[in-house]
Each structure stands twice: as structure tokens, then as C-alpha cells.
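Asker: Provided below are the primary sequence and the corresponding predicted coordinates.
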Amino acid sequence: MLFYVIAILVIVMDQLSKYLIRTCIEINETVTMWGIPLTHIENSGMAGGLFQGYARLFGVGAVLFVMVVLYFRRNEEMKGALIDSSFGFLVGGALGNGIDRLVFGQVTDFIIRSGGILNLADHAIEIGGLLLIIFGVVNWFKNKD
């Protein structure tokens, strides 16, 4: 259940935030909200603006990624709150950006960070990846004994 709750919350928060950015901030405009600078950009590629124009292809890739995660969730070794949380963030982030890519042909980004301009789905994917690494390390130590 934790997997579904996290995935749905990530998707809803991501899509709501992107909707608000698209409707309230012009493209390339920067505003400050609660001391946080936000810049509205649209990215038809992938991270860092690479491979511009292939958004729908990456959207299909997101759907395939979700199918792989759902397959791995059936694995008996991959059970527990940590892996469910990891997969929830990864799937929520992938679907959040996948929806943008398939519906709009581009992803709305707005959170300025040292590595570029991202969105909530991107951050969810980073959290999911970190949790997956922690899960792997914990399992390695468990199986080492």
C-alpha cells in the first residue's frame, strides 16, 4: 500500500505544481516564492536539455520503466517499506514526467538548482534512487553474514 500512496502523491503534487507554473508564470520568467526562485522552462528532451525533440519517446520509456518496476515488485526478495518507498518515488516521478512528455510533448521545469532547472518529479526520482541504493547496501550487509 505504501508504494501506491507515495506514487499517487508524487504524481498529484508534480502535476499540480506544473499546472500552477504553466498557468501563473510565463516561459523564461523568474519569480520568487517563499524565498525560492522559480523559472518556468519547457524541456522537450531529457535531463540537462539533452536530445531535444524526443519527449514522446522518453514518455514511452517511462511507461516501460514502470512496467519493469511492477515486475520487480513481485520478487519475494524485494519486499518491505524501504523498497516500496523507493519504487513509489521512482514510479511517481517517472509517471509525472511521462504524463508531460506524452500529453504536452515536453516537461515543465521550474525549480532552480545548481545542476539546472528541475521539477518535483525529478526530485522524486532522485529520492527513489537514493532509497534504492540504501536498500541495496542494507541487503548486501544482511546477506553477507
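Answerer: Great, that's in hand. Source: prediction; values computed, not measured.

Asker: can we go C-alpha only for contacts and neighbour counts from here?
Answerer: OK.

Asker: what residue of the chain is the furthest out?
Answerer: Distance from the centre of the chain peaks at residue 145, with 34.7 Å (C-alpha atoms, centre = their mean).

Asker: Closest to the mean position in the chain, which residue would that be?
Answerer: The centre of the chain sits closest to residue 93, judged by C-alpha atoms, centre = their mean, with a distance of 2.2 Å.

Asker: That residue contacts residue 122, doesn't it?
Answerer: Yes. Using C-alpha atoms under 8 Å, residue 93 is in contact with residue 122, at 6.1 Å.

Asker: Quick one: neighbours of the nearest residue to residue 119 once chain neighbours are set aside, just the number.
Answerer: Nearest residue to residue 119 in three dimensions, chain neighbours excluded: residue 109, at 4.8 Å (C-alpha to C-alpha, 6 or more residues apart in numbering). Neighbour count for residue 109, taken as other C-alpha atoms under 10 Å: 25.

Asker: List the residues that contact residue 109.
Answerer: 18, 39-43, 117-119 (C-alpha atoms under 8 Å, 6 or more residues apart in numbering).

Asker: How about residue 59?
Answerer: 97-102.

Asker: ok, now with 7 Å
Answerer: Listed by C-alpha atoms under 7 Å, 6 or more residues apart in numbering, the contact partners of residue 59 are 98, 101-102.

Asker: Just after whichever strand or helix holds residue 61, pick out the following helix or strand.
Answerer: Taking DSSP states H and E as the definition, one finds residue 61 inside helix 55-73. Sequence order places helix 81-104 as the next helix or strand after helix 55-73, per DSSP H and E.

Asker: Included below, for side-by-side comparison, is a second structure:
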Amino acid sequence: MLFYFIALLVTLVDQGTKMAVRMYMEVGDTMRLGDSGMQLQHYENSGMAGSLFQGNARLFGVVAILFVAGMMYYRRKGEIRGFWMQAGAGFMVGGALGNAVDRFVYARVTDFLVFPSGRGILNLADVAINVGVVMLVIGMLIRAFQSYRAKRLRNALPKIERSQ
């Protein structure tokens, strides 16, 4: 349930913010957000990250749908389990769906978040995908450590039994 809740919430919030940007800002308009150094800038991207492969938005929309299908498959198979992995997958799927909607409906993705680092321009779907990757990695590390600990415990039991 957590997976679906996060995926739906991310998709809706992403689409809502993009709608607000399209309604209230012209393409190219920039707005500073306080003293944080962060700003909003309305940008329309018909390619992928870094504005690569412009004009291929629908192709990348198909890639996003295939990604979502793959995540659903691995989730159903039981590979994605536990809080961190379920939440991470939810963020990634919600982000992929948010951008896929833009790609199919508008043939481009609305970007608007410019961080002080100056490393490109993003939207909330992009941020959610990054958060999801980090959460998924944390979940994988937790699973690996638990597996390692269980293996060590199994290997230690015969030694304990032999010593008695």
C-alpha cells in the first residue's frame, strides 16, 4: 500500500506543480526564492536529462512506461520489499509517471527547479526519482547486511553445538 500511495502522491504533486508553472509563468521566466539561491525558471524539455536528444519526448515516455512495468514486475515477484525499497520504488515510479504524462500529453516535460549548484533544471518528478534511488539503495544495503548477519549466525551455530 505504501508503494501505491507514494507513487500516486508524487505523480499528483508533480503534475500540480507543473500545471501551476505553465499557468503562471511564461517559458523563460525566472523567479528567485528568497535568499536560498534557489530559483524557479520555466523551461520546456522535449528530450531527456540535460536537454539531450531533443524532440524525442514520446520515445522517452515509452521508456518511462517500460520502467514502471519493470518495477511492477519486480515488486509483484517479491524483489522489492521492506519500507525503504517500497518507498523508494514508489518515488521512482511516481516520478517516471509524472514525466511520462508530460511526454505523452505535451510532447515535452515542464522543468522549473534551479538549484544553487547550477547543475541543470529539474522538476519534482526528477527530484522524486533521485530520492527513490537513494531509498532503494538504502533498502538494498539493509537487506544485504541482514542476509550477512543471518549467514554468520547460521555458520556460528554448528560451532556452538560442537563445543558442548
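Answerer: Done, it's in. On a predicted model such as this, the values are computed, not experimentally measured, just so you know.

Asker: mind checking what residue 65 of the first structure lines up with in the second structure?
Answerer: Aligning on TM-score structural alignment places residue 65 of the first structure opposite residue 67 in the second structure.

Asker: now its match: how far from residue 130 of the second structure?
Answerer: 15 Å (C-alpha to C-alpha, to the nearest Å).

Asker: repeat for residue 147 of the second structure
Answerer: 26 Å.

Asker: Report the secondary structure state of the residue nearest to residue 119 of the first structure.
Answerer: What DSSP: H, G, I helix; E, B strand; the rest coil gives for residue 109 of the first structure is strand.

Asker: What lines up with it in the second structure?
Answerer: Using TM-score structural alignment, the equivalent of residue 109 of the first structure in the second structure is residue 111.

Asker: same check, this time on residue 95 of the first structure
Answerer: Applying TM-score structural alignment, one finds that residue 95 of the first structure aligns to residue 97 in the second structure.

Asker: Please name the nearest non-neighbouring residue to its match.
Answerer: Distances taken as C-alpha to C-alpha, 6+ apart put residue 11 closest to residue 97 of the second structure, at 6.2 Å, once the chain neighbours are dropped.

Asker: which element is that neighbour on?
Answerer: helix 2-24.

Asker: Who are the packing partners of the helix or strand that that helix is followed by?
Answerer: Once the chain leaves helix 2-24 of the second structure, the next helix or strand it forms, by DSSP H and E, is strand 30-32. Applying 3 or more C-alpha pairs under 7 Å, 6 or more residues apart in numbering; DSSP states H and E, we find strand 30-32 of the second structure packed against strand 39-45.

Asker: Can you list the neighbours in contact with the strand it packs on?
Answerer: 21, 25-33, 51, 108-115.

Asker: Can you say which of those residues are buried?
Answerer: Among the contacts of strand 39-45 of the second structure, the ones that count as buried by 16 or more other C-alpha atoms under 10 Å are 21, 25, 30, 108-114.

Asker: distance of residue 76 of the second structure from residue 32 of the second structure?
Answerer: In terms of C-alpha to C-alpha, residue 76 of the second structure sits 43 Å off from residue 32 of the second structure.

Asker: for the second structure, longest helix please?
Answerer: Ranked by residue count, the top helix of the second structure under DSSP state H comes out as helix 124-163.

Asker: elements contacting it?
Answerer: Contacts defined by 3+ C-alpha pairs under 7 Å, 6+ apart place helix 124-163 of the second structure against helix 83-106.

Asker: Could you check the angle the helix it packs on makes with helix 57-77?
Answerer: Angle between the axes of helix 83-106 of the second structure and helix 57-77 is 150 degrees (criterion: axes from the mean of the first three to the mean of the last three C-alpha atoms, to 10 degrees).

Asker: Next, the buried residues of helix 83-106 of the second structure.
Answerer: Buried, per 16+ other C-alpha under 10 Å, within helix 83-106 of the second structure: 84-104.
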